[in-house]
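Novice: Quick one: sequence and predicted model below, then my questions.
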Amino acid sequence: MTPLNKKLFRDLWHIKGQAAAISIVIALGVMMVVMMTGLVETLEQTRDTYYERYRLADIFAPAVRAPNLLIKQIGDVDGVQAAEGRVTGSALIDLDGVDLPLRAIAISLPDYETPRLNNIYLSDGRLINARQPEEIILLNSFAKARGLKPGDTLTTTMNGGRRDFKIVGLAQSPEYLYTTAPGEFVPDDGRFAVIWMSQSALSAIYDMKGAFNEALVSLNRGANEAEVLDAIDRLLDNYGGQGAYGLEDQFSNRFVTEEISGLKASAVGVPPVFLAVAAFLLNIVITRLVQAEREQIGLLKAF
C-alpha cells in the first residue's frame, strides 16, 4: 500500500462518522429510486393484467332504454372488437344498526354464460342461479366492511319496491377497485355497494326486458377511440344516450391511475432531494479536508 493510500484511509477513519452519514444518505436516495420505480412498474403491470384477465371494457355508453338488437349495430362499428349490453339501476340498502339507507348500484350478469366484458372474480360463495331471481352477488369490499357473508339476507329498495335478496357470493371487479357513491369524491367501502343479479331478474325489476341501459365496448388495437365514441353516441341518440366515455374517464380507473401517477411524481421528485443533500454534505467535508491539508497539498505539488 502506498503512503498516499495509507493517508487516505487514516483521514477517512478520522471522519468516519461524517463518511458513514453521507454514505447512508446516498444509499437511501439510490434505494428510493430503485424501490419506487419498481413499485410503479409492478402496479402498472398488475393493473393491466387484472383489466385484461377480466376483460374490462374500453368504452361505457349509458342510455335510458335501448333494444338489445342495437348491440349488434354497436359491434359492427369500425374499431369495435366486442360489445355487450347490460342493465344497471340505482338501489338503496337497509342494514340493521344503520340509520340511513346505503346507496348501491345493481348490475346484471348474463343468465347462462360468462360476461364477455367486465367479468367478476368470485372471492367467496358461488355464482347466481338465473332460475332463482332472489339470488345476488355482493361486492366483497362492501360485504367485509359491513360484516355480510354468503347466506345472509339483504333488504333493498329497487325501482320503488322493497325486496329481500339472498347473498350467494362475494366478488371483486376491475370496474370497482374503488367505490364511491354518486356526488361523493372520497372512496368508502362501507357506504356504497355493488349488487350483481341475473339479467332476467334485474330486467324484470326495472322493466328492461329485451332492452339494456348501458353498453360495454372493447376496442381493437389501434382503433380511434374518439371516432368510436361519436359513432356510439349517434346510435344511442334516439334511446336517451347520455354520452359514451372511455376507460380513462371511468371513476375507479381514474382514481387508480392518479394514485400511480402520484407515485411516479414521488419517484422523480423525492430521491433527488436525498442525493442533493448528500452532494452538499460531501462538498462541505471535501472543502474542510482541503483546507486542513493545504500545507501537505502544496508540498506535494512542489515536487
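Specialist: Great, that's in hand. Residues are numbered from 1 along each chain as shown.
Novice: only C-alpha atoms for contact and neighbour calcs from this point on.
Specialist: Noted.
Novice: which of the residues in stretch 283-295 are buried?
Specialist: The neighbour-count check on stretch 283-295 (16 or more other Cα atoms under 10 Å) flags V285 as buried.
Novice: Could you do stretch 107-127 as well?
Specialist: For stretch 107-127, using 16+ other Cα under 10 Å, the buried residues are 107-111, 115-120, 122, 124, 127.
Novice: Going by contacts, tell me the helices and strands next to the helix or strand T37 falls within.
Specialist: T37 belongs to helix 16-53 when assigned by DSSP states H and E. Using 3 or more Cα pairs under 8 Å, 6 or more residues apart in numbering; DSSP states H and E as the contact definition, the elements that helix 16-53 packs against are helix 251-292.
Novice: tell me the angle the following helix or strand past the helix it packs on makes with helix 251-292.
Specialist: Once the chain leaves helix 251-292, the next helix or strand it forms, by DSSP H and E, is helix 294-302. Angle between the axes of helix 294-302 and helix 251-292 is 80 degrees (criterion: axes from the mean of the first three to the mean of the last three Cα atoms, to 10 degrees).
Novice: OK, contacts around the residue nearest the centre of the chain?
Specialist: Centroid check for the chain by Cα atoms, centre = their mean gives V256 as the closest residue, at 3.4 Å. Each residue near V256 by Cα atoms under 8 Å, 6 or more residues apart in numbering is listed here: L177, Y178.
Novice: returning to what we had before: tabulate the buried residues of stretch 107-127 (a markdown table), appending secondary structure and distance to T157.
Specialist: Shown next, in a markdown table, are the buried residues of stretch 107-127 (DSSP: H, G, I helix; E, B strand; the rest coil; distance: Cα to Cα, whole Å):
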| residue | secondary structure | distance to T157 |
| --- | --- | --- |
| I107 | strand | 14 |
| S108 | strand | 16 |
| L109 | strand | 19 |
| P110 | coil | 22 |
| D111 | coil | 22 |
| P115 | coil | 25 |
| R116 | coil | 28 |
| L117 | coil | 27 |
| N118 | coil | 25 |
| N119 | coil | 25 |
| I120 | coil | 24 |
| L122 | strand | 24 |
| D124 | strand | 24 |
| L127 | coil | 22 |
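Novice: Take this one as well and set it beside the first:
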Amino acid sequence: MLDHKLGRDLWRVKGQGLAIVLVIALGVMMLVMMDGLVNSLEETRRTYYERYRLAQIFAPLKRAPRQLLDVLAAMPEIAALEGRINGGALISLPGQAVPVRAQAVSLPEFREPALNAVYLAAGRQLDATRPDEILLLQGFADAHGLRPGDELSATMHGSRRRFTIVGLAQAPEFLYTTAPGELVPDDARFAVMWMNERALEAAFDLDGAFNEVLVAPARGASEQALIDRLDQLLAAYGGTGAYGLEDQLSNRFIVEEIEGLQVSSRTVPPVFLAVAAFLLYIVTSRMVQAERDQIGLLKSFGRTGLEVGLHYFKFTLIIAVGGALLGCGLGMLAGRSLSGFYQEFYKFPFLLFRVDPAAFVTGFTVSVLSASAGACWYCDGCLRWRRRKPCGRRRHRISATP
C-alpha cells in the first residue's frame, strides 16, 4: 500500500523531483568528470615523460666543450645526460610581414637522444648527411598548412637559411608552447625546429661545443644538491642556473592545470549536492506537513513510525539514486569530450580518458548520503503520532484523529 502511495507521490511532484535529480546529476557529473580528467592527465603525462625520457634537470649555459660531458657523466649522482644546442630563430613565411619566433633544438646524428626524445607524428627522421633538413613542431605546421616536403626560410645567428621539412614532431618538453614573453599559447606565433647537431653547431658557431645540459639524476640522488653541483661546474662556462622539471615552463602549466582540477573536484560537486539536500528537505517537509492527516490515519491502522519513516526515505532515495546514475553517465560523456580538448591544448600525442571506479562509488555514495541527510533533517517527530504527545517543535506538530 505504501509503495503504491510512493508512486503517486513521485508522479505528483515530478517537476520538483526532476529538478532535484538534475541538480544531483550535475554534482556527480562534475565529480566523475574531474576525477577522470585528473587521472587521465597524470597518467598520460607520466607515460609520455617516461617513454620519451624527459630530463629532470635543465642546465643552460653560454658555451662548453664536448669533453665536459665526459666529466659530468662520471658523476655518480647522474644516471643519464645529454648535451645539446638550443637557440632562437626567426621564420619567414609567405604573406606575413613579421617573422615568427622559433626555437631551434639539436638532435644527435647517428643515435637516439639519451634524454628528451621526440615523437614523430608525420614524415621521417632527419638524415645525418643532409644539414638542410628539419623536423617542425606539429602544432605550428598545422596552423600554417605546412607538410613534410615543404620548404621554409629561417634566420639563425644573423644568417638566413632555407630548410626542407621532412617530418612533423612533438616532444614532452613542448606540451604547452608559448612565444617568449607570452602566457597564452598560439600555434601560429611560435615554432620549434629540430635539426642535426652538426648543422646547428655551424649555424650558432658552436663547433665541438654545446650550450645546454640535460640531466636525469640517479636513484636516490638529491635533485637540489645535484643542481647546486652543476651550477658550480658550469659557472666557468657561462652557466645561467640549472633548474628542475618543476620549474620547466611546459611542465609547470600542466601541473598547475592538474592541481586546479583537483581543487575543483573537491569544492564544486559539494555545492550542487548541498543544494540538492536543501531542496529535498523543502520538498519532504512540505509533503509531510500536507499529509499530516494521512500519517495519523496510517498510525491508527497499525503502521509503525519506522514504516512511515521508511516510506518517505524511499521517496528521497529514488530521487538520489536516479540523479547519481544520470550523473555517472553524464560524467563519462563530458570527460571524454574534454579529454580531446586537453589533447589539442597541451599537445599530447595520445590521451585516454580513464575514470577510477572509486569515483563512481564516491559519487553514488555521497549523493545518496547528502540527499538522505536533507530529507532526514526534517524533524522525525513529524512522523510520530501519539495521543497528547506531539512533536516539541510548534511548526512540526501533528493533529490527527485516530
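Specialist: Perfect, I can see it now. Keep in mind the model is a prediction, meaning the values are calculated, not measured.
Novice: ok, back up a step: mind putting the buried residues of stretch 107-127 of structure 1 in CSV, distance to A244 of structure 1 included?
Specialist: Formatted as CSV, those follow (distance: Cα to Cα, whole Å):
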residue, distance to A244 of structure 1
I107, 18
S108, 19
L109, 21
P110, 22
D111, 25
P115, 20
R116, 19
L117, 16
N118, 16
N119, 20
I120, 22
L122, 28
D124, 33
L127, 30
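Novice: So which of the residues you listed is the closest to T156 of structure 1?
Specialist: Comparing the buried residues of stretch 107-127 of structure 1 against T156 of structure 1 with Cα to Cα places I107 closest, at 13.9 Å.
Novice: Structure 2: which residue goes with that closest one?
Specialist: Under the alignment (TM-score structural alignment), I107 of structure 1 pairs with V105 in structure 2.
Novice: The helix holding T37 of structure 1 vs structure 2, mean deviation?
Specialist: Averaged over the aligned pairs, helix 16-53 of structure 1 sits 1.4 Å from structure 2 after superposition, using mean Cα distance after the TM-score superposition for structure 1.
Novice: Output the residue interval of structure 2 matched by that helix.
Specialist: Counting by TM-score structural alignment, helix 16-53 of structure 1 falls onto residues 14-51 of structure 2.
Novice: which residues touch the corresponding residue of structure 2 for S252 of structure 1?
Specialist: Under the alignment (TM-score structural alignment), S252 of structure 1 pairs with S250 in structure 2. In this structure, S250 of structure 2 makes contact with E173, F174, L175, Y176, T177, judged by Cα under 8 Å, 6+ apart.
Novice: how about the fourth one, secondary structure?
Specialist: For Y176 of structure 2, the reduced secondary structure class is coil; criterion used: DSSP: H, G, I helix; E, B strand; the rest coil.
Novice: distance of it from L90 of structure 2?
Specialist: Relative to L90 of structure 2, Y176 of structure 2 is positioned 20 Å away (Cα to Cα, to the nearest Å).
Novice: same deal with the first one?
Specialist: In this view, E173 of structure 2 and L90 of structure 2 are 20 Å apart by Cα to Cα.
Novice: Same check on the third one?
Specialist: For L175 of structure 2, the distance to L90 of structure 2 (Cα to Cα) stands at 21 Å.
Novice: now G322 of structure 2
Specialist: Distance check for G322 of structure 2 against L90 of structure 2: by Cα to Cα, it reads 58 Å.
Novice: Likewise for N211 of structure 2?
Specialist: Distance of N211 of structure 2 to L90 of structure 2, computed by Cα to Cα: 19 Å.
Novice: what's the spacing between the match of S252 of structure 1 and R63 of structure 2?
Specialist: To R63 of structure 2, S250 of structure 2 is 25 Å away according to Cα to Cα.
Novice: One more: G340 of structure 2?
Specialist: In terms of Cα to Cα, G340 of structure 2 sits 41 Å off from R63 of structure 2.
Novice: And D186 of structure 2, by the same measure?
Specialist: Remark: distance between D186 of structure 2 and R63 of structure 2 (Cα to Cα) = 31 Å.
Novice: Tell me if I'm right that F58 of structure 2 and A242 touch.
Specialist: Yes. F58 of structure 2 is within contact range of A242, at 5.5 Å (criterion: Cα atoms under 8 Å).
Novice: need the contact list for the closest residue to the match of S252 of structure 1 other than its chain neighbours.
Specialist: Residue nearest to S250 of structure 2 in three dimensions, not counting chain neighbours: Y176, with 4.7 Å by Cα to Cα, 6 or more residues apart in numbering. Contacts for Y176 of structure 2 (Cα under 8 Å, 6+ apart) come out as P185, L249, S250, N251, F253, I254, F345, Y346, K347.
Novice: how about the helices of the stretch 101-250 of structure 1, start to end?
Specialist: 140-146, 199-205, 225-236 (DSSP state H, counting those that start in this stretch).
Novice: could I get the ones you listed as a markdown table with distance to V168 of structure 1 and mean neighbour count?
Specialist: Listed next are these as a markdown table, based on distance: least, Cα to Cα, whole Å; neighbours: other Cα atoms under 10 Å:
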| stretch | distance to V168 of structure 1 | mean neighbour count |
| --- | --- | --- |
| helix 140-146 | 12 | 18 |
| helix 199-205 | 15 | 19 |
| helix 225-236 | 35 | 17 |
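Novice: wait, which of those is closest to Q73 of structure 1?
Specialist: The closest of these to Q73 of structure 1 is helix 225-236. By Cα to Cα, the value is 8.0 Å.
Novice: Now do that closest one: everything it contacts.
Specialist: Helix 225-236 of structure 1 is contacted from outside by 59, 61, 63, 66, 70, 73-74, 77-80, 219, 241, 243-246, using Cα under 8 Å, 6+ apart.
Novice: Go again with 6 Å.
Specialist: By Cα atoms under 6 Å, 6 or more residues apart in numbering, the residues outside helix 225-236 of structure 1 that reach it are A244.
Novice: can you check stretch 77-96 of structure 1 too?
Specialist: Under the contact criterion Cα under 6 Å, 6+ apart, stretch 77-96 of structure 1 has outside partners 75, 101-108, 155-158, 212-220, 223.
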